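Peer 1: Here's my sequence, what's the structure:
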Amino acid sequence: MSLWTAGEAATATGGDASADFTATGVSIDTRTLQPGDLFVALKAERDGHDFVAKAFEAGAAAALVTHRPDDVPATAPLVIVPDVLQALEALGRAARARTRARVLGITGSVGKTSAKEMARTVLSAQGRTHAAEASYNNHWGVPLTLARMPADAEFAVIEIGMNAPGEIEPLAKMARPHVGLITTIAAAHLEAFGSLEGIATEKASIFEGLEEGGTAIFDGDLPVSQLQRIEGPAGTAGGPVLRFGTDASCHFRLRDVRLAEGRTIAQADTPAGPLTYKLDTAGRHFAMNSLGVLAAVEALGGDLVRAAMDLSRWEPPAGRGTLETVVLDPANRGEALSLLDDAFNANPASLAAALEVLASYTPTDGVGRTVKGRRVAILGDMLELGSDEMDLHAAVADDPFMADIHLVHCAGPRMRALYDALPDEKRGQWAETADDLTANPSRLVDAGDVVLVKGSKGSLVSRVVDAIRKLGHRDAL
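Peer 2: Down below sits the predicted model:
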């Protein structure tokens, strides 16, 4: 199916097309480029113009460039523009303008990608749905997602993130959502904002991009000081303002959450009546995210009850709480451990949620060296927390679910603060880096254990996940 013709791309970007073409996709990376894609030669760590020839070798239909690279034939179909990123933004705006899709924009300190994937899962059962890949939520990810949107999409889910003040509003105005959802506010990127209230102000700017009469949805359990930063912008579009959470004021109210061996049962009150539904993944935070998604589905005109039923088909993205079995001895099925890979990112709120999930699992006794199965947490540094980072790490020792954790291994200078705050019987190993823990992973875990690995992406604690997987034969649960 055609996504962009030469004429459409030139008109959208204000560029000059050197030849006719029809593109069926848009790509910024030759490693994942598909035949028929329009290659966008962005400048990042490397200049995309250095890869235009390779893009054509891989089957690109055309390339969006500022000039023809020397190694590209004069006959190659190009769209020549003054600035490639600005042209990609223009392409995204043009795609948004031509679609009749109902658009959901999602932001939040925690849970953006999970909520985006939940929305993709449930909306896909109700109409043609377009959504961002991975965590494509920044200054190039949002326009790229929009530029890839088919003209006949019925729903679109756009994830919008930030690292510094002032980043969300222009992306929201580009996406022009009919519904804006803030999952929650937490201590992520605190270093750049100074306070949770500052983060709330930035996240609330997603509502500045709402279509007239659009719906604003946000976590109603937040402290008053943060809600005050959100409520004003939430009403700027003149449409409905909805809260979700456990507070009595919430329009979508979570009444009960039960976690048990990898599943979540949620009971909620909604404007359409009470709902009971299941997630095939453990997590109170996932239940809360799902409630915000259900509110968004109804605001988009979708079927609320059907969406609640379809939530059981959602699985967390890789590195965000996925559960798998690592079989240590294939000759003896009992010699295995359960691995919770939550190593993509971390902040105090998401770590607290992960510890509750770990506490909900029952280890297996009698199959390992230690005889008793254990709940084991392997934790890497939480980054970008600002001047209070050491106190925030040490405070994890006081988490109520830490009482159910048998052993904690820590990696990184910040996690040393937690390690020192733990009681002696919970202390496992501490290492300066995650790589230091990978040298002998069999000393960290044992058969029968349930193991959580979590840390900020920059802590590289995902390498511990890989080391544990290599201990045996991995089976997905």
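
Peer 1: going forward, measure contacts and count neighbours with C-alpha atoms only.
Peer 2: Will do.

Peer 1: pretty sure Leu181 is touching Gly105, no?
Peer 2: Yes - under the criterion of CA atoms under 8 Å, Leu181 makes contact with Gly105 at 6.2 Å.

Peer 1: Between the two, tell me which one has more neighbours.
Peer 2: Comparing Leu181 with Gly105 by other CA atoms under 10 Å, the one with more neighbours is Leu181, at 31 against 27.

Peer 1: In contact with the more buried one, which residues?
Peer 2: Leu104, Gly105, Ile106, Thr107, Gly108, Ala216, Ile217, Phe218, Gly292, Val293, Ala296 (CA atoms under 8 Å, 6 or more residues apart in numbering).

Peer 1: Out of these, which sit inside helices?
Peer 2: Secondary structure from DSSP state H places Gly292, Val293, Ala296 of the contacts of Leu181 in helices.

Peer 1: Pick out whichever of those sits closest to Leu146.
Peer 2: Distance to Leu146, by CA to CA, is smallest for Ala296 among the ones in helices among the contacts of Leu181, at 19.3 Å.

Peer 1: Wait, the closest one touches Leu104, no?
Peer 2: Yes - in this structure, Ala296 is within contact of Leu104 by CA under 8 Å, at 7.4 Å.

Peer 1: Now list whatever residues contact both of those two.
Peer 2: Val179, Gly180, Leu181.

Peer 1: which residues does the residue positioned nearest the centre of the chain contact?
Peer 2: The residue lying closest to the centre of the chain (CA atoms, centre = their mean) is Thr113, at 2.3 Å. Going by CA under 8 Å, 6+ apart, Thr113 touches Ala134, Ser135, Glu159, Pro317.

Peer 1: Look up how far Asn289 lies from it.
Peer 2: 10 Å (CA to CA, to the nearest Å).

Peer 1: Next, the second sequence, to be compared with the first:
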Amino acid sequence: MAKFTANWLASLFPEYQGIGSVPVQIDDVFTDSRQYTHFGLFIPIEGERFDGHEFLKDAIKNGAAASLWNKQKSVPEFVPADFPLFFVEDTLEGMQRLANAYRLKINPKVIGITGSNGKTTTKDLTANVLSEKYKTWKTKGNFNNHIGLPLSILQMPPDTEALILEMGMNHFGEIEVLTNIAQPDIAMITNIGESHIEYLGSREGIAKAKSEIVEGLKQDGCLLIDGDEPLLDPVARKTRSYRIGEGTDNDYVIKSIQLSNEETTFEVENHPYSIPALGRHQAKNATFAIVTAKILGLDKSQIESGLQQVELTGMRFEKIKTTEGTEIINDAYNASATSMKASINVIKEMDAKRKILVLGDILELGAFSKKIHRSVADVIYPPIDILYTYGEESKEMVESLRKREENRVEAYSFNTKEGLIEQLRNDLKPETIILFKGSRGMKLEKVIEEITN
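Peer 2: So this is what the prediction gives:
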């Protein structure tokens, strides 16, 4: 099914060449010239060290039927006369404008999700629940920035009815760009943590940056927020909002949260729910999905079914059983102090004789790094048995534990993955749980691969 035609593109980009009398349909949009496609629109992105315009020949060979083109650049001689080129001042801005136009053309219900933690899990939960009623499309992986979000929109099938978009950021102004492209019907701010505090200066700064999501919210849209976070009160007053949390003054109060080794159960509006994911924080993530589903007309049975069948994106509390009988928890996709503490608290509530933490550095904390790493140690106590850290900054957790008057948690820091792997191989025993958590740059999944092979 064609997404659009070259003639439709010409209405958006009036400077062009190569459009003849034969209609050209566009089935796909891509930026990687190595990707094989079928009737694709190639968008050559320019970066500091690369220029996609140099790879147009490869893109045509791999199925491009048209391309955006920076009007300041010469058109190569090899381009066929009947190959549509649409001239723009900037191809990235052109892609963003195209994504917005395509979003309006298809006109699905759009759900935009931001927050310091829980964006991807909330996206997965929301998509799974809404798919019980609607043809649903969601951000793939972490395609949540100024390039990834428009690509996510442009990759949605033309029959999409609900579009769930994750919005990430490092600096002020970035969420505003994304939300104006997406124009969400429902916006979510899952929480405010410490991620990117190096660039934003404080948790207040982080809250302000996340709150930009309402700038693109449709006029009749609504905002869902972490109602237990006072820093979100100002944005809640700016638009129609629903507060979600454990506090009794929230619009949707989460009660009776209980964890087993396999699921989390809880109540919202006196109705019980369960999800195959672990943690008090997961109950809140799921409630964002529940409230969204209610707004969009799903009934309780559809919501329950969607929550039960959810598949979370990889390396988010992913369980691996070793041949020795050890349960590995791979939560190593990324980390902030907030998410790290939440994962540690989940491990405390799980059934096992030995509980081991393997924690890597939390990156992008700047001058706040030592203080924030020390704060993680505040939740590390029995039934946790051993803490291993990897990286320079996370040593602060070990030092904090060793200074504690009554510390009953063994704590060791490692500078190399090899030393950590050698130690962990000795810890692979039955009735043992090992949690791996750290920033993406620490690549703790490499350690998991070594000890599980």
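
Peer 1: And the TM-score between them?
Peer 2: Put the two chains on top of each other and the TM-score (TM-score structural alignment, normalised by the length of the second structure) is 0.91; 442 aligned residues with a CA RMSD of 2.3 Å.

Peer 1: returning to what we had before: among Ala296 and Leu104 of the first structure, which residue is more densely surrounded?
Peer 2: Applying other CA under 10 Å to Ala296 of the first structure and Leu104 shows that Leu104 carries more neighbours, namely 28 against 25.

Peer 1: Run through the strands of the stretch 351-477 of the first structure in chain order.
Peer 2: 375-380, 407-411, 427-431, 450-454, 473-476 (DSSP state E, counting those that start in this stretch).

Peer 1: still on that earlier bit, out of the contacts of Thr113 of the first structure, which is nearest to Glu45 of the first structure?
Peer 2: Looking across the contacts of Thr113 of the first structure and measuring by CA to CA, the closest to Glu45 of the first structure is Ser135, at 18.3 Å.

Peer 1: isn't the closest one right next to Val157, touching?
Peer 2: No - taking contacts as CA under 8 Å, Ser135 of the first structure lies outside contact range of Val157: 11.9 Å.

Peer 1: Between these two, which is the more surrounded one?
Peer 2: Val157 (26 against 17).

Peer 1: Please give me every residue in contact with the counterpart of that one in the second structure.
Peer 2: Val157 of the first structure maps onto Ile164 in the second structure when the alignment is built from TM-score structural alignment. Contacts for Ile164 of the second structure (CA under 8 Å, 6+ apart) come out as Val110, Ile111, Gly112, Ile113, Lys123, Thr126, Ala127, Thr136, Trp137, Lys138, Thr139.

Peer 1: taking those residues one by one, which sit in strands?
Peer 2: Using DSSP state E, the subset of the contacts of Ile164 of the second structure located in strands is Val110, Ile111, Gly112, Ile113, Thr136, Trp137, Lys138.

Peer 1: Which of these has the largest number of neighbours?
Peer 2: Ile113 (29 neighbours).

Peer 1: residue contacts, it?
Peer 2: Applying CA under 8 Å, 6+ apart, the residues near Ile113 of the second structure are Lys119, Thr122, Lys123, Ile164, Leu165, Glu166, Met167, Ala187, Met188, Ile189, Thr190.

Peer 1: Also Val451 of the first structure?
Peer 2: Leu337, Ser338, Leu339, Leu340, Leu358, Arg375, Val376, Ala377, Ile378, Val445.

Peer 1: Where does the third one sit: helix, strand or coil?
Peer 2: Right, Leu339 of the first structure. Assigned by DSSP: H, G, I helix; E, B strand; the rest coil, the conformation of Leu339 of the first structure is strand.

Peer 1: Roughly how far does the residue mapped onto it from the second structure sit from Glu449 of the second structure?
Peer 2: Residue pairing (TM-score structural alignment): Leu339 of the first structure is matched to Ile328 of the second structure. With distances taken as CA to CA, Ile328 of the second structure is found 11 Å from Glu449 of the second structure.

Peer 1: Comparing the two, which residue is more hemmed in?
Peer 2: Ile328 (22 against 10).

Peer 1: so the more buried one sits right up against Pro430, yeah?
Peer 2: No - counting by CA under 8 Å, Ile328 of the second structure stays clear of Pro430, with 11.3 Å between them.

Peer 1: Quickly name whichever of the ones in helices among the contacts of Leu181 of the first structure is closest to Arg98 of the first structure.
Peer 2: Using CA to CA, those come closest to Arg98 of the first structure at Ala296, 22.4 Å.

Peer 1: what sits against that closest one?
Peer 2: Ala296 of the first structure neighbours (CA under 8 Å, 6+ apart): Leu104, Val179, Gly180, Leu181, Ile217.

Peer 1: Over in the second structure, see which of these survive.
Peer 2: Here is what carries over to the second structure from the contacts of Ala296 of the first structure, by both residues aligned by TM-score structural alignment, their matches' CA atoms under 8 Å: Val179.

Peer 1: mind checking what Glu298 of the first structure lines up with in the second structure?
Peer 2: That one, Glu298 of the first structure, aligns with Lys294 by TM-score structural alignment.

Peer 1: Its match: neighbour count?
Peer 2: 13.

Peer 1: Would you tell me what the next helix or strand after the helix or strand hosting it is?
Peer 2: For Lys294 of the second structure, the element it lies in under DSSP states H and E is helix 280-295. For helix 280-295 of the second structure, the succeeding helix or strand toward the C-terminus, using DSSP H and E, is helix 300-308.

Peer 1: After superposing, tell me the mean distance of that following helix to the first structure.
Peer 2: Following the fit onto the first structure, the mean deviation recorded for helix 300-308 of the second structure is 2.4 Å by mean CA distance after the TM-score superposition for the first structure.

Peer 1: quick revisit: the shared contacts of Ala296 and Leu104 of the first structure in helices, which ones?
Peer 2: Among these, no member falls in helices (DSSP H).

Peer 1: Put together a markdown table for those residues, with distance to Gly141 of the first structure on each row.
Peer 2: Output for these, formatted as a markdown table (distance: CA to CA, whole Å):
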| residue | distance to Gly141 of the first structure |
| --- | --- |
| Val179 | 19 |
| Gly180 | 18 |
| Leu181 | 18 |
